[in-house]
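Trainee: need a structure here:
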Amino acid sequence: MFKKIALLVLCALPFSLMAQEVKLGHINSQEILSLMPERTTIEKTISDLQAQWEKEIAKMREEYFAKTKEYQEKQATMPESIKQARQSEIAEMEQRISTTGQNAQTDLQKKSQDLFAPVIEKVKKAINEVGAENGYLYIFDLGAQSIIYQSPKSNDVTALVKKKLALK
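Mentor: As a prediction, this is how the structure comes out:
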């Protein structure tokens, strides 16, 4: 009798395992980030910094245009050595303006990343908590087209694929 019950349980076990629900979910992190209250303050900070850079570059351009205009007006009467010095000075100003523009872009990107990092971590933490609390195996991020949550119960098949491809 005991053997029959044990055999019945062993036969029914695979069916009960297959009946387990695999929960997958998806989110749009861009939508969530756009709704975060910190976003407004961060965007204002970035906008203010961008305005400062634009003001600095505009000042440099005004100086450049003034020098160029002066050079064009007086070049006919300038000795050759002064012409070359002015041309060199104007070329250096062009390079400085270009470099300043690149530095501004880099600075704005870095500042944006620095300011958004805590907000992104806050969102990731919430996603991980939702995934764990609700038994999700994976949560996909439609905004970033990636997996943003992976359950510890998920299976990594990398080793099996390596074996199949005879890789070490």
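
Trainee: When you work out contacts or count neighbours from here on, use the C-alpha atoms and nothing else.
Mentor: OK.

Trainee: Which secondary structure element is home to the most centrally placed residue in the chain?
Mentor: By Cα atoms, centre = their mean, the chain has its centre lying nearest to Gln113, at 7.3 Å. Using DSSP states H and E, Gln113 falls within helix 80-133.

Trainee: one more, for comparison:
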Amino acid sequence: MLRKTLLAAVITLITTAGAYAQKFAHLDFTELVRTMPEYKQAQEEMEKMRKEMEDELLELQNELREKAQKFEKEASGYTELVRQRKIRELQEMQQKIQEYAEENQENLARRQQELLQPLTQKAQKAIEEVATKNGYTYVFDSSQGNGLLFFKNGEDIIALVKKQLESMPPIDMKSSKGTTEAPKPNSQTPAPAQQQQTSPAKDKKK
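Mentor: All right, here's what the predicted structure looks like:
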């Protein structure tokens, strides 16, 4: 019985010593990525892409508004058949603009992911290298909203990781070119005969 008690005490002592031998560190991963030079390049490209999309949508919306105003002025001179056709054309144009706007938002989010992925991979590699060199067993992300509620007795290694990033080759942001541009909707609405021959699914792909 005494031998079992001593053995249990030794195991507990070894386990406790092993736990204390572990080194813990933390850093704000979001802040780390935002300080990288490539992050500024990514943001500039995203802003340029967003501005181009907004300008195109504004142009289409202005065109739709002009067509609607013209319809209101000339509606009294239309036959009922022509009037209904004009209304349908305006509705279809509005629907296409809405779909174009939604596709642009999806493409914008996709492009942002494409641009940020190599940055996060590079940051992760730098963290691993710093942790290996300095013997850290765990490195926690202290960014807000990542689920880490409390941390004690750890070292903030963001300065070490930043220094490690400086020694790594820069990312060629131009090499990552995604095909994220949505096809601009055609402002010319097809004639009624063509509308009957073209299904909505096929028309959307144009």
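
Trainee: Would you mind reporting the TM-score between them?
Mentor: Overlay of the two chains. TM-score (TM-score structural alignment, normalised by the length of the first structure): 0.74; 140 aligned residues with a Cα RMSD of 2.3 Å.

Trainee: thinking again about what came up before, average distance between the helix holding Gln113 of the first structure and the second structure?
Mentor: Superposed on the second structure, helix 80-133 of the first structure shows a mean distance to its aligned partners of 1.0 Å (mean Cα distance after the TM-score superposition for the first structure).

Trainee: The second structure: matching residues for that helix?
Mentor: Mapping helix 80-133 of the first structure onto the second structure (TM-score structural alignment) gives residues 80-133.

Trainee: how far apart are the helix or strand where Lys48 of the second structure lies and its match in the first structure?
Mentor: Taking DSSP H and E as the definition, Lys48 of the second structure sits inside helix 37-74. For helix 37-74 of the second structure, the mean distance to aligned residues of the first structure following superposition is 0.9 Å (mean Cα distance after the TM-score superposition for the first structure).

Trainee: That helix versus helix 80-134: what angle between them?
Mentor: Helix 37-74 of the second structure runs at 170 degrees relative to helix 80-134, counting by axes from the mean of the first three to the mean of the last three Cα atoms, to 10 degrees.

Trainee: in helix 37-74 of the second structure, what counts as buried?
Mentor: Using 16 or more other Cα atoms under 10 Å as the test for burial, helix 37-74 of the second structure gives 38-39, 42, 45-46, 49, 53, 57, 60-61, 64, 68, 71.

Trainee: Tell me the secondary structure of the residue nearest to His26 of the first structure when sequence neighbours are not counted, please.
Mentor: The shortest distance from His26 of the first structure to any residue other than its chain neighbours is 4.4 Å, reached at Phe140 (Cα to Cα, 6 or more residues apart in numbering). Secondary structure assignment for Phe140 of the first structure (DSSP: H, G, I helix; E, B strand; the rest coil): strand.

Trainee: isn't Phe140 of the first structure right up against Ser29?
Mentor: No - using Cα atoms under 8 Å, Phe140 of the first structure is not in contact with Ser29; the gap is 9.6 Å.
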